[in-house]
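> Sequence first, then the predicted structure, then my questions.
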Amino acid sequence: MSTESPPPGDVTTDHPDWETVQRSPEFQALRTRLRRFVFPLTGAFLVWYLLYVVLASYAPGFMAIKIGGSNITVGLIFGLLQFVSTFAITTWYVKFADRKFDPHAEAIRREIETGEIER
């Protein structure tokens, strides 16, 4: 890394070298942490959603079972639980990101801005 100041207006030094940023251990750790959270949770939600669709298609008798003698059926409860699980996952992700992702992303941003990660 050169100790000379870049010429004013040099476009190549106005932005970080994103390949260097991506190779940094901090960025790799952040990406790994994100993938370990997002991929399993996405897979679990897709299985849950597919279960609902499969049951609705191939087990209509089960989905039509009335709960407690009212007009509320197993299918209706499963359908409503799709919404509940979506909001729960979103809330969980936001809280998890606030605690685990955002502080590290902010640290990486500061390193880029201060030049600690090579430009």
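Yep, that arrived.
> contacts and neighbour counts: CA atoms only from here.
Will do.
> Name the nearest residue to Ile72, ignoring sequence neighbours.
In space, and not counting its chain neighbours, Ile72 is closest to Lys66: 5.7 Å by C-alpha to C-alpha, 6 or more residues apart in numbering.
> Pasting the second one now:
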Amino acid sequence: MNPHHTTHSPAYERIKANPKFQRLARQRAILAWSLSALVLAIYYLFIMLVAFVPGWLHLPLYEGSNLSRGIPLGAAIIIFSWLLTAWYVRHANTRFDALSAEILEENLA
């Protein structure tokens, strides 16, 4: 038997052909690619700041501060990424999981 050839059950084929499943897959892909692009753009912009205006990042956060602007900016980027991940997980666990359960219920019942 060819290891790349698998037989799919009729339920699998019904789910794959279901318009709700196709919409779910498309929505998940669009959201995942959009969030990935957003995070990559933010990190890229930070690297551009480091490369082209490092002096601005070295300036003190406020008058008399020993903390430079770069530290809170870098921390904000990391925290933003965590929050975006948490939002995606919550969104996936509510909307996507509910739609997945609905699709399974329709096609396996």
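Here it is on my side, so go on. Bear in mind that the values here come from a model prediction, so they are computed numbers and not experimental data.
> ok so, going back, mind checking how far the alignment partner in structure 2 of the residue nearest to Ile72 of structure 1 is from Thr85 of structure 2?
In structure 2, the residue matched to Lys66 of structure 1 (TM-score structural alignment) is Pro60. According to C-alpha to C-alpha, to the nearest Å, Pro60 of structure 2 stands 30 Å off from Thr85 of structure 2.
> buried stuff in stretch 62-74 of structure 2?
69-70 (16 or more other C-alpha atoms under 10 Å).
> neighbouring contacts of it?
Applying C-alpha atoms under 8 Å, 6 or more residues apart in numbering, the set of residues contacting stretch 62-74 of structure 2 from outside is 46, 56-61.
> and that stretch, how far apart are its ends?
For stretch 62-74 of structure 2, the first and last residues are 17 Å from each other (C-alpha to C-alpha).
> can you give me how far the lengthiest helix in structure 2 is from the chain middle?
Among the segments of structure 2 that qualify as a helix by DSSP state H, the longest is helix 19-52. Distance of helix 19-52 of structure 2 from its chain centroid, counting by C-alpha atoms, centre = their mean, to the nearest Å, is 6 Å.
> now swap in stretch 70-79 of structure 1 and tell me
Centroid separation for stretch 70-79 of structure 1 versus its chain: 30 Å, with C-alpha atoms, centre = their mean.
> Please apply the same query to stretch 98-106 of structure 2.
The answer for stretch 98-106 of structure 2 is 22 Å, by C-alpha atoms, centre = their mean.
> what comes up buried for that stretch?
Buried residues in stretch 98-106 of structure 2, counting neighbours by 16+ other C-alpha under 10 Å, are found at 99-100, 103-104.
> Now intersect those residues with the helices, please.
Using DSSP H, those in helices are 99-100, 103-104.
> ok, back up a step: buried ones only from the contacts of stretch 62-74 of structure 2, please, as a PyMOL command.
Per 16+ other C-alpha under 10 Å, the buried members of the contacts of stretch 62-74 of structure 2 correspond to this PyMOL selection:
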select buried, resi 46+57
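> so which of the contacts of stretch 62-74 of structure 2 comes closest to His91 of structure 2?
Closest to His91 of structure 2 out of the contacts of stretch 62-74 of structure 2 is Phe46 (27.1 Å), distances taken as C-alpha to C-alpha.
> quick one: the aligned partner of the closest one in structure 1 from Ala105 of structure 1, how far?
By TM-score structural alignment, Phe46 of structure 2 lines up with Tyr52 in structure 1. Separation of Tyr52 of structure 1 from Ala105 of structure 1 (C-alpha to C-alpha): 36 Å.
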